[in-house]
Each structure stands twice: as structure tokens, then as C-alpha cells.
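> what follows is a protein structure lacking sequence information:
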């Protein structure tokens, strides 16, 4: 009851603020719309459509099956949670939370397991990090690659540590009773892909139309959050002490406008500190990402407070990892992509023009970085498959 009254009072206060400052609210709304329409929407629509096609054709389910032994051995989670991890890491907010909630509702995992899975799978979209942040906001695609690697690593490390201090829990009714033989893991992946395609059953024409519709719906939801949070940030700015950088409030509330605010801010420490701040904002995800997760997990017994604590921890880990790994990442990017030689610059020359000037044409081509991205993806899949096979064999002994 108290929470309801508090939320009602805050809503009334927000409406009153918009009425008293309509010009500021309109300008903030227009700025959020500009970034979304000119960069986020055209940059992500084709790739979100392809992601929906991958889900329908079962490619994501096949990758999830490859992760079955890995999830059991390393994270002490049911093997079925591999699908949630793959969907969350490829689809972004709130795909991982929705899948974790579905597994919890089917009694595939306990509440404790669900909370750990939620923290591991509720991550920003890699397409947003590579395309929008790397090429659109920063005009440095190699920075997008580095930021994505750090964000993923900051999610993996706390999950691995938490698993080491977690006792193995009894098998739930929805879990598979036996482990998959190591020798047949690839056959199981192919079977999962075929079964997912058969369950879908839509023709290619119908599937393509639905994929576009779902992608547009997701982008509309993202746009709504961005515009609302941009207005909220603008109205709260006068309350912020002058000693606090302006991007802190944006990053606290919404990751899309937060990362843009960070990319437009000049850091005394140069590019490494800017990249670290962006990684921290993306790992946190913003209050809007928490609200999306809260909507997905409602009625499942999963804890939004636990997710918020995990997000704060991952944000701190991401910030520190980026600073600690800056030189190794510089060496890696210079080695795999000659075009990324500017990655080692220590002075801040990222894109910082006005928010109204940014356009879809500002998205640089990722084609020079395609070999590096393909190499990283191939090595990642190979490594996951190898670790899964080894984990399955060790478990069967």
C-alpha cells in the first residue's frame, strides 16, 4: 500500500513538472527521439529481424544445447538454462529476463538458480554495443568490440564466483534427469535446432513478416523508454550537484541515453576512461532495464532487488576491467584489425558533436572489422563447444 501511494505521488509530481516546464520536457523528448530515430532504429532493425529468424530456425536453441554441460559444470545451473543465456546475450534487454522467467514458471530451476541466471542473462544487446555505441556514438568500431567483450566478461566473472560458493541443488521436476553423452552433444544440438524449427512451423514469408513486426515492436518499446527517460533526466538535472558529471544521471536511469551522454563527455583520462564509463553504464543497464526485467519476472518468485545488486557489482567490475585490460585490448585489436590502429590513442578524439546533428549516416561500416568479428565469434563457439564436451566427459566419469 505504501509503495502504491509513493508511486502515485511520484507520478503526480512528474506530471506537474512537465506542466510547469513544457518547453524543457519537449526539447528533452525531441532529443531522445532524435537519437532513437536516427541511430538506434535504423542501426538495429535489420539485425533484430535476423535474430528473430535465427530463433525461428532453431540456431539459438542449437547454441543453447551446446552449453548444457557448461552451464551444469561451471555455473551449477540446469543445462536448459543455456538457451536463456544465448537468447539474453544475443537479444539484449529484456530477452534474457523473459526466458529466465519462463524457465522458472516451468519449474526447471529454483528461485536461487533463477536469480543467478537472471543476473547472467539480462545483458545489453551486442548489436547495440557494436553498431550504435561503437560506430554511431563513438565513431570507433573497435571500441564497440572492446566494450562488448568487457561487458560479457563482467557478467561471467561474478557468476563463476557465485557458483563456487553455491551448493548443488536437487534436480527439479522440469529438468532432464540424465546428462547428454559428450560424444552426442553435436547431434543433440542438431536435434534441438530441428525440433525448434518444427515447433515453429511458419512458412518463410510468414516468418519474415512476423520477424519484422517483432523487431519493430521491440524498437518502439526501446524508443518509448528512451524518450520518457530523457524527459525524466532533463527535469531532474537542476537537482544534481554541479560537481557530479551530467552523464551520471542519464546512465543511472537509461543505458541508451546514458551511453550517448558518456560518449559526448570529455574525460581528463582520455579514451580509456570513456570506454570504462560506457562499459559500466551498459553493465548497469539503467533503472529502465530493471523495470523491464521486473515486468518479465512478475509472479515467478525471482527477486528484482537481487538483480539490482548484481547489476551494481557487474558495473563496478566492468569499469575496473576496462582500465586494467586496456593495454591488452589495444594489442589484440591492433593485431587482428589493422584498421584499429587508432585504438591506442590516449587522447580523446571521439565523436562529440551536438545531439541534433547525429544521423544514420554516421554509422561507420563494420566491414573492415568483419574478419576480427568472425574470428572472435568462431573462436568463442569453438571454445564453448570444447569446454562443454570436456565438462560432459568429466561428469560421466
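Received the coordinates, thanks. Keep in mind it's a predicted model, so treat the numbers as computed, not measured.

> make it CA atoms for all contacts and neighbour counts henceforth
Will do.

> how many residues are close by residue 289?
Other residues lying near residue 289 total 24 when counted by other C-alpha atoms under 10 Å.

> tell me the SS of it?
Of the three states, residue 289 takes helix under DSSP: H, G, I helix; E, B strand; the rest coil.

> so the nearest residue to it once chain neighbours are set aside is in which element?
With sequence-adjacent residues excluded and distances taken as C-alpha to C-alpha, 6 or more residues apart in numbering, residue 289 is closest to residue 93, at 6.5 Å. Assigned by DSSP states H and E, residue 93 belongs to no helix or strand.

> for comparison:
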């Protein structure tokens, strides 16, 4: 089967058949496709743009101004023994937890492009720094889907713990003195005189990156809607449900899993229906760790011609989903939760899109600039410390 798919003509035939089916689906369900696109655009307007754009600007400024290099001098003693990466990679790790996907991955790629880290270190970062933000897990998943802030906290703790474990595991990726000696990185430079150029460039590049992400969100929102209307996704769920039946997976649970594998926002909202609390939380944890093909396409668009391997990223996300689900199942046993009595009636995308734009934008912008000022303060302290050592007379 794999040899058959490797042939170019077979791939072209399959791609042509897929495009033909997509065209037929758009012709058969035009109003539903338009409504799905509107829901995706509303989601981008109310959530994606205000939550990601400020952090994209922040991550770009931290790298372009050389702040990551000075942070690396202070955090080298932590990042190197734990994750086997340079201290400059700490900004990608921090922004990945606070800004959500794909801020961490974009920062890691930019660190590699500017010479702040080696190729191997960037590939290690991609495996564990592209995480869901606390606003999405605590607000949307915890409060919105499960109507419980306690559930959100448990999911976020499991998500963070799994990410750290993946980082520790991938510290052995291409480890060895030979690989370390073959990759050199230039010394970082703090160029404050370039702030104007860096600021305007960060705004422009961040806006293009945000629009790129919005395009993928709208596309996959329409795709999921058409897959359900055409009956393809339910049929695939029936087939996989029979295969996964020994694991306790029914058709309904399989449909939820497939939806989450494609797009995380739609996937987590399917968990607001029936099912045990432990089962729904474990699946939510897996979806949050895996992130969905929509997020993966966003990361791949940033990789471009960087030369970084996508294998470590995909393997890391798969392991992240599995470990998150495992940790949640353990936390639920330690802190038992009862399923709420009320029913949660929420559309898959409309529930998230109902968030107020100005509130989300204000919170996201304030958090981004507070974090930027913190990075700037630490970098200035490191620079002053370095200058003090240089001026110290030699006895």
C-alpha cells in the first residue's frame, strides 16, 4: 500500500478525486458551507486575532532586539541541563505556554533563523514548546465546556506537566559531542538603535502570520462541516468504532475524536454532550496535546524553507496528547469530580465566538506588553552585569 501511494500518478489521482469530492460538497451544501465560513471568520475576529496578534508582536521583538540572547546568559544553567537547549530558548518555552499555539513554534523557528539556537535545538523546541494557552484551557474548555474552573485547572496542570516531560525526553534527540561541535551559533547582539525598524517589521510580519492562521481556521471549519453533512465522517467513525470497540470507543466517541484530530476548537466543544466526566476530560486532554491538523498546518506554514524537520514536532504532539490524557486520568482519581447536572447547549464554534472582542483584545495586549517589559528588564540586567565583569580590573 505504501509503495502504491509513493507513485506520483496514484497521488495525483487521489488528489484529483479529493478535489472533485470537495467541489461536489460545496455545490450540494452551499448555504451550510457559507455559514461555516462565517462562523470561522467570527471565531477569528473574536478569539484568534486578539489572542495571538499581540504575542506574535512580542515574540518577534524579543528575538529581533536580541533580548533572547541576554536571557540565555541567565537561563543557560536551567535550560541546558533540563532540556539540552540554549538559555535563549527559554523565551520560546515561556511564550508557548502563555500565548498558545502556534506562538511557541513560531518563536522557536525565528530563534533558529536568527542564529540564537542550532538546528537540533530548534527541532527539540518544536517537540514541546507549541502548547495551548491558559486562556483557552481555563476559559473555553474548563468554564465553557465543562462549566468548572477546577476541571480547567486540572487540564492545564496535566497539559503543562506533559509538555515538560516531552522536553526532558527530547533532550536526548541527536545528543552527543559530535552533533554539538558541528553546530555553532553566533553571539547575540542587543541592537537598541534598530528598535524602530524591528517594531514596524514585527507589526507587519505578525499581521501576515495572524491572517495566515485565520485562513487555516476558516478552511478547517468548513471542511469539518462538509464532512459531517456528506456523511463521510460518521461513516469513518462507524468503521473505526468497530476497530476500537475493545477499548470502549463507540461511534459517538469516535466522531468526537476524529473532529478533535482535525480541528481542536470544534473537537473540544463536542465533549459538552453525554459521557462520563473522566472520559470527556481524558479526551479533552488528548485533543489539547495533539492540537489538531489545523494547528499543524499553521506550524508547517512557518517552517517553510527553514530546513527544520517536522518529524520531531509531530511525534512530540502525539506523545503530548497521550501523556496529557494519562496524567488527567491520574489526577481525576486523586481529585474526583462529579459531572454537572445541567446540560450545556453550545454550538461547536459559536460558543467560542461569543467572547467579546474588546475584552479579549485588552487582556491579550496587556499580558503581552507586561511580559515584554519583563524580558526587557531581565535583558538589561544581564547586559549591565556583563559590562560590570568586563570593566573589573585584573589584579
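Sure, I can see it. Source: prediction; values computed, not measured.

> all strands of the stretch 51-200 of the first structure, in order?
Ranges of strands in the stretch 51-200 of the first structure, per DSSP state E, counting those that start in this stretch: none exist.

> nearest the geometric middle of the first structure, what residue?
Geometric centre of the first structure, nearest residue: residue 124, 1.3 Å, by C-alpha atoms, centre = their mean.

> quick revisit: surely the residue nearest to residue 289 of the first structure and residue 123 touch.
Yes. Checked against C-alpha atoms under 8 Å, the pair residue 93 of the first structure and residue 123 is within contact range at 6.0 Å.

> for these two, work out which one has more neighbours and name it.
Set side by side, residue 93 of the first structure and residue 123 show more neighbours around residue 123, with 29 against 24, by other C-alpha under 10 Å.

> what's the more buried one aligned with over in the second structure?
Counting by TM-score structural alignment, residue 123 of the first structure corresponds to residue 131 in the second structure.

> wait, what's in contact with residue 158 of the first structure?
residue 314 (C-alpha atoms under 8 Å, 6 or more residues apart in numbering).

> counterpart of it in the second structure?
Checking TM-score structural alignment: residue 158 of the first structure goes with residue 166.

> how far away is its match from residue 18 of the second structure?
35 Å (C-alpha to C-alpha, to the nearest Å).

> how about residue 331 of the second structure?
Residue 331 of the second structure is 42 Å from residue 18 of the second structure, by C-alpha to C-alpha.

> looking at the two, which is more packed in?
residue 331 (17 against 12).

> which stretches in the stretch 201-350 of the second structure count as helices?
232-243, 251-262, 264-269, 277-290, 292-303, 311-334, 350-353 (DSSP state H, counting those that start in this stretch).

> which stretch among those comes nearest residue 375 of the second structure?
Checking the helices of the stretch 201-350 of the second structure against residue 375 of the second structure by C-alpha to C-alpha gives helix 292-303 as the closest, at 23.7 Å.

> report the aligned residue range of the first structure for that closest one.
Taking TM-score structural alignment, helix 292-303 of the second structure hits residues 286-297 over in the first structure.

> what is the neighbour count of the spatially closest residue to residue 254 of the second structure that is not a sequence neighbour?
Nearest residue to residue 254 of the second structure in three dimensions, chain neighbours excluded: residue 237, at 5.3 Å (C-alpha to C-alpha, 6+ apart). For residue 237 of the second structure, the number of neighbouring residues by other C-alpha under 10 Å comes to 23.

> give me every residue that touches residue 237 of the second structure.
251-252, 254-255, 258.

> can I get the residues you listed in JSON lines with distance to residue 318 of the second structure?
Shown next, in JSON lines, are the contacts of residue 237 of the second structure (distance: C-alpha to C-alpha, whole Å):
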{"residue": "251", "distance to residue 318 of the second structure": "22"}
{"residue": "252", "distance to residue 318 of the second structure": "22"}
{"residue": "254", "distance to residue 318 of the second structure": "17"}
{"residue": "255", "distance to residue 318 of the second structure": "18"}
{"residue": "258", "distance to residue 318 of the second structure": "14"}
